[in-house]
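Asks: I'll drop the sequence and a predicted model, then ask my questions.
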Amino acid sequence: MDTPIKPDGRIAALGNQLIDVHLSLREELARLREDAEAWFDGRAERPRELRAHCLAFCSAVSRHHTGEDDGAFPALGELHPELRPVLEELGRDHHVVAGILRGLEELLGRPGPDTEPVDAQHVRTELDSLAALLESHFVYEEKRLVAALNALPDRAGTAGTLLGREAT
C-alpha cells in the first residue's frame, strides 16, 4: 500500500498511520491468541500453522519497532528534543518486547519428535504479558507522538521507512 501523500508532497497524517499500524498489530495479536487457545484446548490440530502465525506476527512487530528506532524516533528527537526522554523510554520497551517475542518463538518452535511438548500455560502467560505490554506501549506512544509525527516534514520519510510498515 502506498503512503497517502498530500498534493504538496508532504506525508499525510503519519501519526494517524501509526495508530492504524497499531490497530493492525492488535488485531493480529488477538488472532494469534485465539489460535493458541484453540490449539491448547484441543479445538485445532495445527501446531505448524500456529508457529508460522507466531513467527509472522513477531516479524511484523520487530519490523515496526526497528522502523521506529531507526526512522521515526531519530527524526522526532532531532526536531523535538523535549521528546527524547519519551523516545528513549519507548526504545527500552522495544527491547523488552523483543525479548518476549524471542521467548515465544522459542516456546512455539520446540514441538517435534525429539523435543518437549509446548507448555500451554507458559505460552498463555507470555502472550498475556506481550498483549499487556504492547497495549500500554501503543497507548503511551500514540498519546505522546501522534501530533509530532503528523507535523514531520516530508523529507523525514514514508510510513514504511519511519514506522517499519505501511498502514493497512
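Replies: Received it, and whenever you're ready, just let me know what you need. Residues are numbered from 1 along each chain as shown.
Asks: please count neighbours and contacts with C-alpha atoms only from this point.
Replies: Fine.
Asks: spatially speaking, which residue is in the middle of the chain?
Replies: For the chain, the residue sitting closest to the mean C-alpha position, by Cα atoms, centre = their mean, is Val61 at 3.0 Å.
Asks: isn't that residue right up against Leu25?
Replies: Yes: here Val61 reaches Leu25: they are 7.2 Å apart, a contact under Cα atoms under 8 Å.
Asks: ok, now which ones touch the residue nearest to the centre of the chain?
Replies: Leu25 (Cα atoms under 8 Å, 6 or more residues apart in numbering).
Asks: redo that, cut-off 6 Å
Replies: With contacts defined as Cα atoms under 6 Å, 6 or more residues apart in numbering, Val61 has no neighbours.
Asks: can you confirm it is in a strand?
Replies: No: using DSSP: H, G, I helix; E, B strand; the rest coil, the assignment for Val61 is helix, not a strand.
Asks: how far away is it from Ala147?
Replies: 22 Å (Cα to Cα, to the nearest Å).
Asks: with Ala72 instead?
Replies: 13 Å.
Asks: neighbour count: the two, which is higher?
Replies: Ala72 (26 against 14; other Cα atoms under 10 Å).
Asks: so what's that one closest to, chain neighbours aside?
Replies: Nearest non-adjacent residue to Ala72, counting by Cα to Cα, 6 or more residues apart in numbering: Leu162, 4.5 Å away.
Asks: try this one next to it:
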Amino acid sequence: MTITINLLDDSTRPKAPRIEGATHAQRLQGRRLAMIHEMHLRQMGQVRQAMEHVAAGEKGAGEELGQALSALDMRHNYRAFGNICGQECGMLTAHHTIEDRYIFPALAEQGSEGLRKVVERLMAEHEIIHQLIERMEEAAVDAMNEPGPTTFAPLREAFEALERFVVSHFGYEQEELEEALGYHQIDM
C-alpha cells in the first residue's frame, strides 16, 4: 500500500482566524485537547520503546543457538509489540472518530469560514492517519506471523511514518483549535 504524505506541509495548512474576545479561561479550556494528545504521544512512545526492544533482539541474534533461543523471545516480543501497537491504534481511531463526528461538526457550525477550512483539513489528515494505521496493522500482522528483519523493516517504516504524521497533526490541531474549542464551549 503506497500512501502519499503531502499534507505535512505547513504552508498548505489553513490557519484559523484569531477570535476577538476569546478569554484566557477559554484558551485554557481549549488546551485540554493538548492533554489528550499528550496521552496518545506517551503511548506512541511506549510503542516506539517496544519496537526498539524488538530491534535490539534481532541485532543480538548472531549464532544459530542464540538465534533459536532469541526466536522464542522475539516471537513473544513481536506479539507484545503488536498488542501495544494495536491498543494505541484503537484509541487513536476512537479519538479521531469523536472529533470527526462531534467536535468538528460543532466547530464548523459555530465557527467562521476560516475555521471550517481548518476543520476540513483536519478531517482530511485523519483519513491519512487511518490509512497509515491500516498499513501499520498489516505490517504488524506480517511481523507477528513471521518474526524477523524482513517483516520488521516495513513495520518500523510504517510506525515511523504514522508517528511523524501524528506529531505534526496534533501540533497543527492544537494550535488552530485552542481558542475555538473554549470560545464555542466544545466539551472534550
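Replies: That came in fine, so what should we check first? What you are looking at is a predicted structure, and each value in this text was computed from that prediction instead of being measured.
Asks: fetch the TM-score of the aligned pair.
Replies: Overlay of the two chains. TM-score (TM-score structural alignment, normalised by the length of structure 1): 0.78; 144 aligned residues with a Cα RMSD of 2.1 Å.
Asks: what does the residue nearest to the centre of structure 1 correspond to in structure 2?
Replies: Mapped onto structure 2 by TM-score structural alignment, Val61 of structure 1 lines up with Leu92.
Asks: ranges for the helices of structure 1?
Replies: With DSSP state H as the criterion, structure 1 has helices at 14-40, 47-67, 73-79, 84-109, 120-150, 159-163.
Asks: point out the most buried one among these.
Replies: helix 159-163 (a mean of 23; mean count of other Cα atoms under 10 Å).
Asks: need the residues that contact it.
Replies: So helix 159-163 of structure 1 is in contact with 64, 67-68, 71-72, 166, going by Cα under 6 Å, 6+ apart.
Asks: before we move on, what about stretch 154-167 of structure 2?
Replies: 132, 136, 139-140.
Asks: where in structure 1 does that stretch fall?
Replies: Against structure 1, stretch 154-167 of structure 2 falls on residues 122-135 (TM-score structural alignment).
Asks: and that stretch, how far from structure 2 on average?
Replies: In the superposition with structure 2, the average deviation recorded for stretch 122-135 of structure 1 is 1.2 Å (mean Cα distance after the TM-score superposition for structure 1).
Asks: aligned against structure 2, show me the partner of the residue nearest to Ala72 of structure 1.
Replies: Leu162 of structure 1 maps onto nothing in structure 2, by TM-score structural alignment.
Asks: please identify the helix or strand for the residue of structure 2 most remote from its centre.
Replies: The C-alpha centroid of structure 2 is most remote from Leu65, which lies 38.3 Å away (Cα atoms, centre = their mean). Leu65 of structure 2 belongs to helix 64-98 when elements are defined using DSSP states H and E.
Asks: got the contact list for Asn150 of structure 1?
Replies: 13-15.
Asks: repeat that for 8 Å
Replies: Asn150 of structure 1 is in contact with 11-16, counting by Cα under 8 Å, 6+ apart.
Asks: what's the answer for Ala30 of structure 1, then?
Replies: Ala30 of structure 1 touches nothing, counting by Cα under 8 Å, 6+ apart.
Asks: measure it to Ala132 of structure 1 for me?
Replies: 12 Å.
Asks: present the contacts of helix 159-163 of structure 1 as JSON lines; the columns should include distance to Pro85 of structure 1.
Replies: Below are those laid out as JSON lines (distance: Cα to Cα, whole Å):
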{"residue": "His64", "distance to Pro85 of structure 1": "20"}
{"residue": "Gly67", "distance to Pro85 of structure 1": "18"}
{"residue": "Glu68", "distance to Pro85 of structure 1": "15"}
{"residue": "Gly71", "distance to Pro85 of structure 1": "16"}
{"residue": "Ala72", "distance to Pro85 of structure 1": "14"}
{"residue": "Glu166", "distance to Pro85 of structure 1": "26"}
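Asks: out of those, who's nearest Arg84 of structure 1?
Replies: Ala72 (11.7 Å; Cα to Cα).
Asks: the spatially closest residue to Phe152 of structure 2 that is not a sequence neighbour: neighbouring residues, count only.
Replies: Spatial nearest neighbour of Phe152 of structure 2, excluding adjacent residues (Cα to Cα, 6+ apart): Ala143 at 5.7 Å. When neighbours are defined as other Cα under 10 Å, Ala143 of structure 2 has 23 of them.
Asks: can I get the contacts of stretch 154-167 of structure 2 in TSV including distance to Pro154 of structure 2?
Replies: Below are the contacts of stretch 154-167 of structure 2 laid out as TSV (distance: Cα to Cα, whole Å):
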residue	distance to Pro154 of structure 2
Leu132	12
Met136	8
Ala139	6
Ala140	9
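Asks: which of the contacts of Asn150 of structure 1 also appear as contacts in structure 2?
Replies: With the contact criterion set to both residues aligned by TM-score structural alignment, their matches' Cα atoms under 8 Å, the contacts of Asn150 of structure 1 that also touch in structure 2 are 11-15.
Asks: let's have those in TSV, adding distance to Arg84 of structure 1.
Replies: Below are the kept ones among the contacts of Asn150 of structure 1 laid out as TSV (distance: Cα to Cα, whole Å):
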residue	distance to Arg84 of structure 1
Ile11	22
Ala12	23
Ala13	21
Leu14	19
Gly15	17
